[in-house]
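Trainee: I'll drop the sequence and a predicted model, then ask my questions.
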Amino acid sequence: MTCLRFTPVRKRISEMRKTLRCAVAGAGRIAWGFHLPQICMREGFELAAVADPDRQRLEEVKHAFHPAAVFTDLETMLREVHPDLTVIASPTIFHKEQALLAFRYGSDVFCDKPVGLNPKEASAMYGEAKRLGRKLMAYQPHRINSEGLTARAILQSGRLGRLYLIERHISNYVRRNDWQAFSGNGGGMLLNYGSHYIDQLLYLTHDTAARVKCELRRVITCGDADDLVKAMITTKHGILLELDINQATAYPLPEWRICGVRGSAVYSNRQWNIRYCEPDALPPVRADHTLAAAGRRYPSEQIEWKEENIPCIPADPGLYYDYCRDYFAGNGMPFVLPEETLEVVRTIELCRRDAEGQEFSSPVTEHMLQVT
């Protein structure tokens, strides 16, 4: 069993003094399970207000998290509370409208993924943030989950050699019947789960999408949005990223398979296993250009493989709020850069257009990349 260390891409900046007064838009799953608890327990944050049109949910929030105030209307909350940071944890169809409203009331925005329904919405959000001198960052938790951190450490170790393929499989059997089952709500696995895993794959490879092939299907969902995604993304540097999201399978596939020219890594049942060979373990081999295979045999090699079990690096999901404090209360870089978020949204659109048989070749343009 081998222990690997993860070297972060960006160092945190921790010289902050300001306490961020936070307002949360939405009191549903992600707010209840993550944002509200983290705001309450992390140093440097104050839960100033929560807005949700459901009064019953607001009562539950009051008893569980004790915000200073609750509102059934977001604009009223923004006007009366003037928060430093608005956390948008509402359904996707409201993200753009609510973010723009928060900016106009002088608040920065921490927005759940996906930031917008499409590239046009996401660009408008970052453009308005820049125009009004506000900050916007997306929530992409899979960047710092345990198996993702370990995958990065495996790649950084160089054991596998040059990377050429990552397969990511998300397998379940769920007949979705909630709001995410309906396309009119911004539902579907490509937009919702795909936002997580496309970001994770592009973040791991430090790359962007050059072209995609994608199939979307409705299999057992109760709604009209996709519950099966099969996407092949070829990156600018030629790495193949295969994303398989299947909400209609009784048998799961291994969650990860990473392939390099000298070895592979597989993650399944909360365990990473790698098999690789040292560079000098592969003797030179010559191509045989004749049409007569030597000895009438198929080529084969005896390779001295090394195998290791890699324990997952412990993860702290709440670390995301430390990154938020670095950025929103200090002078740190955003943990998720604007151009990274825009690239994820663009790649999702590429996938959707390919699945629908439509062309879409818009790159992340210069005016997008200049947003800070």
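Mentor: That came through, no problem. In this text the structure is predicted, and so the values were computed from the model without any measurement.

Trainee: C-alpha from now on. contacts and neighbour counts both.
Mentor: Fine.

Trainee: which helices and strands sit right next to the helix or strand hosting Val212?
Mentor: Taking DSSP states H and E as the criterion, the element that holds Val212 is strand 209-217. Other helices and strands packing on strand 209-217, by 3 or more CA pairs under 8 Å, 6 or more residues apart in numbering; DSSP states H and E, are strand 228-235, helix 338-355.

Trainee: Which stretch among these approaches Asn185 most closely?
Mentor: Ranking the helices and strands packed on strand 209-217 by distance to Asn185, with CA to CA as the measure, places helix 338-355 first at 15.9 Å.

Trainee: Show me which residues of that closest one are buried.
Mentor: Buried residues in helix 338-355, counted by 16 or more other CA atoms under 10 Å: 338-355.

Trainee: for stretch 84-101, same thing?
Mentor: Neighbour-count burial for stretch 84-101, counted by 16+ other CA under 10 Å, picks out 84-96, 98-100.

Trainee: Find the centremost residue of this protein, please.
Mentor: Using CA atoms, centre = their mean, the residue of the chain that lies closest to the mean C-alpha position is His196, 3.0 Å off.

Trainee: Isn't it up against Tyr139?
Mentor: No: using CA atoms under 8 Å as the test, His196 is too far from Tyr139 to be in contact (9.3 Å).

Trainee: tell me, what's touching the two both at once?
Mentor: Lys113 (CA atoms under 8 Å, 6 or more residues apart in numbering).

Trainee: Which members of the buried residues of stretch 84-101 define the maximum pairwise distance?
Mentor: By the measure CA to CA, the buried residues of stretch 84-101 have their two most distant members at Asp84 and Ile93, which lie 23.2 Å apart.

Trainee: ok, now how distant is Arg325 from Ile30?
Mentor: Between Arg325 and Ile30 the distance, using CA to CA, to the nearest Å, works out to 19 Å.

Trainee: between the two, which one's more packed in?
Mentor: Arg325 (27 against 14; other CA atoms under 10 Å).

Trainee: Report the separation between the more buried one and Pro314.
Mentor: Between Arg325 and Pro314 the distance, using CA to CA, works out to 21 Å.

Trainee: also this one, for the comparison:
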Amino acid sequence: MNRKVKTAIAGFGRSGCDIHARYLKTDPRFEVVAVADELDDRREDAVKAFGCKTFHNAKELIAAGGFELLVNATPSRFHVETSLAGLQAGFHVLSEKPSATTVAEFDAITAAAEKADKLFFPFQNSRFYPYFRKIREVIASGVLGRIICIRSNWSGYGRRWDWQTRQDQCAGNLFNTGPHPVDQALVLFGDATPQVFCRMAAYHFDFGGDANNFCALTLYGDGAPTIEIQVSSFQAYPQGEQYNIQGTLGGLTGGPSGLRWKYFDPARAPKHTLWKPWSDRRQYCSETLNWQEETWSFPDPSSNANGFTDLSAGVYDNIYDILVNGAQRIITLDQVRRQIYVMEEAHRQNPLPRIELN
């Protein structure tokens, strides 16, 4: 360990406390020296956890300084302004998702980072899921052939009545859960910007919410796989596994607990010629392929490698290596910019009615 990175956390709610602080307590390379939150009990929790200074809000924290890295875990509607303020004050910034709601906002943040000669890090921890790394490895091996279609389902059944149901809070399924599957999808899609088709809806009973809680998103483009993502709060029964991938030589299915995939060797497959002009003896095409099947299981069920704490390690490991050793980014700004574009376009296609709070 060369040195410690002095770190401040703006926002000590669900992500600030339960994700970032929980991880940072385990990593001696980072020293939490300050926390900001409007609620007294949360500031008290921060003092108990780190013995650090506390502030009532991000503005006071940034003005006081005394740190190198600002963790922006404020509520979603404050992400852009807090990231801009931190960068303009001369600090590196790690932002919770969504890091922005429009491409224009994201470009303003990256421009501010460049002007200040500081670094902006979007927090895309789902990139480090063990199962997702294995999916990328299997696809890269070529055994599945050309990837045709990828289906990704991040759904369940759950009613909500908190701020994550409000459009004026930059909330909803796509902004809340969506950055995880969209980030993974764009890695699998490739370097091009996808075409987007989306249908979203908001069904909040009589709770007063107006943000989307059903989202069906399709990404497509020339030479790239078609990727279908569903983030629904109304899936009462499981529908298959989280991922189902179709390739010309086989397919893969599975999720965080394990994967299985099968494929065949085209050199060993039966040879055929096209039937002309009709089917042979009124038969359907039929053959026996020499399928090879492999499996992967989550290596250590007793570990937390599928949990937020261990997933955070991948992000913070890379940040430390960048700040201290000049390493390259694993999560590039271009990848996240395309994610913001996808989500902005999805919302543009689905202008949902807004409900005014009484």
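Mentor: Thanks, I have it. In this text the structure is predicted, and so the values were computed from the model without any measurement.

Trainee: before we move on, back to that, of the buried residues of stretch 84-101 of structure 1, which belong to strands?
Mentor: In strands, defined here by DSSP state E, the members of these are 85-88.

Trainee: Quick one: map Thr92 of structure 1 onto structure 2.
Mentor: By TM-score structural alignment, Thr92 of structure 1 lines up with Ser76 in structure 2.

Trainee: and its match, what does it touch?
Mentor: Applying CA under 8 Å, 6+ apart to Ser76 of structure 2 gives the contacts 96-98, 169-171.

Trainee: Turn those into a markdown table, columns for secondary structure.
Mentor: Output for those, formatted as a markdown table (DSSP: H, G, I helix; E, B strand; the rest coil):
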| residue | secondary structure |
| --- | --- |
| Glu96 | coil |
| Lys97 | coil |
| Pro98 | coil |
| Gln169 | helix |
| Cys170 | coil |
| Ala171 | coil |
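
Trainee: Of these, select the buried ones using a PyMOL command.
Mentor: Once 16+ other CA under 10 Å is used to decide burial, the buried members of those can be selected in PyMOL as follows:
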select buried, resi 96+97+98+170+171
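
Trainee: Now render the contacts of Ser76 of structure 2 as CSV, adding distance to Asp41 of structure 2.
Mentor: Rendered in CSV, the data for these read as follows (distance: CA to CA, whole Å):
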residue, distance to Asp41 of structure 2
Glu96, 22
Lys97, 24
Pro98, 26
Gln169, 23
Cys170, 25
Ala171, 25
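
Trainee: can you tell me how far Ala122 of structure 1 sits from Ala68 of structure 1?
Mentor: Look at Ala122 of structure 1 and Ala68 of structure 1: by CA to CA, they are 31 Å apart.

Trainee: ok, now Thr290 of structure 1?
Mentor: With the distance defined as CA to CA, Thr290 of structure 1 ends up 80 Å from Ala68 of structure 1.

Trainee: which one of the two has more residues nearby?
Mentor: Neighbours per residue (other CA under 10 Å) separate Thr290 of structure 1 from Ala68, with Ala68 holding more: 13 against 7.

Trainee: show me what contacts the alignment partner in structure 2 of that one?
Mentor: Alignment of Ala68 of structure 1 against structure 2 is given by TM-score structural alignment, with Cys52 as its counterpart. Contacts here follow CA under 8 Å, 6+ apart; on that basis Cys52 of structure 2 touches 32-35, 46.

Trainee: between these, which has the most around it?
Mentor: For those, neighbours were counted by other CA under 10 Å; the highest total belongs to Val35, with 30 neighbours.

Trainee: which bit of structure 1 covers the helix or strand containing that one?
Mentor: Under the criterion of DSSP H and E, Val35 of structure 2 resides in strand 30-36. Structural correspondence for strand 30-36 of structure 2: residues 45-51 of structure 1, per TM-score structural alignment.

Trainee: what's the mean gap between the matching stretch and the aligned bit of structure 2?
Mentor: Mean deviation of stretch 45-51 of structure 1 relative to structure 2 after superposition (mean CA distance after the TM-score superposition for structure 1): 0.5 Å.

Trainee: what about stretch 113-120 of structure 2, start to end distance?
Mentor: Across its full length, stretch 113-120 of structure 2 reaches 6 Å between end residues, using CA to CA.

Trainee: what comes up buried for that stretch?
Mentor: Within stretch 113-120 of structure 2, the residues that count as buried by 16+ other CA under 10 Å are 113, 116, 118-120.

Trainee: what do you get for stretch 186-193 of structure 1?
Mentor: Counting neighbours by 16+ other CA under 10 Å, one finds that the buried residues in stretch 186-193 of structure 1 are 186-193.

Trainee: any idea which of the residues you listed is closest to Met368 of structure 1?
Mentor: Sorting the buried residues of stretch 186-193 of structure 1 by how near they are to Met368 of structure 1, with CA to CA, puts Leu191 at the top with 20.4 Å.

Trainee: The closest one pairs with which position in structure 2?
Mentor: Correspondence of Leu191 of structure 1 to structure 2, assessed by TM-score structural alignment: Phe175.

Trainee: Check the secondary structure at its match for me.
Mentor: Reducing the assignment at Phe175 of structure 2 to three states with three-state DSSP gives helix.

Trainee: Likewise for Gln200 of structure 1?
Mentor: Put simply, Gln200 of structure 1 is helix when judged by three-state DSSP.

Trainee: In contact with it, which residues are there?
Mentor: If you count contacts by CA under 8 Å, 6+ apart, Gln200 of structure 1 has them with 142-143, 148.
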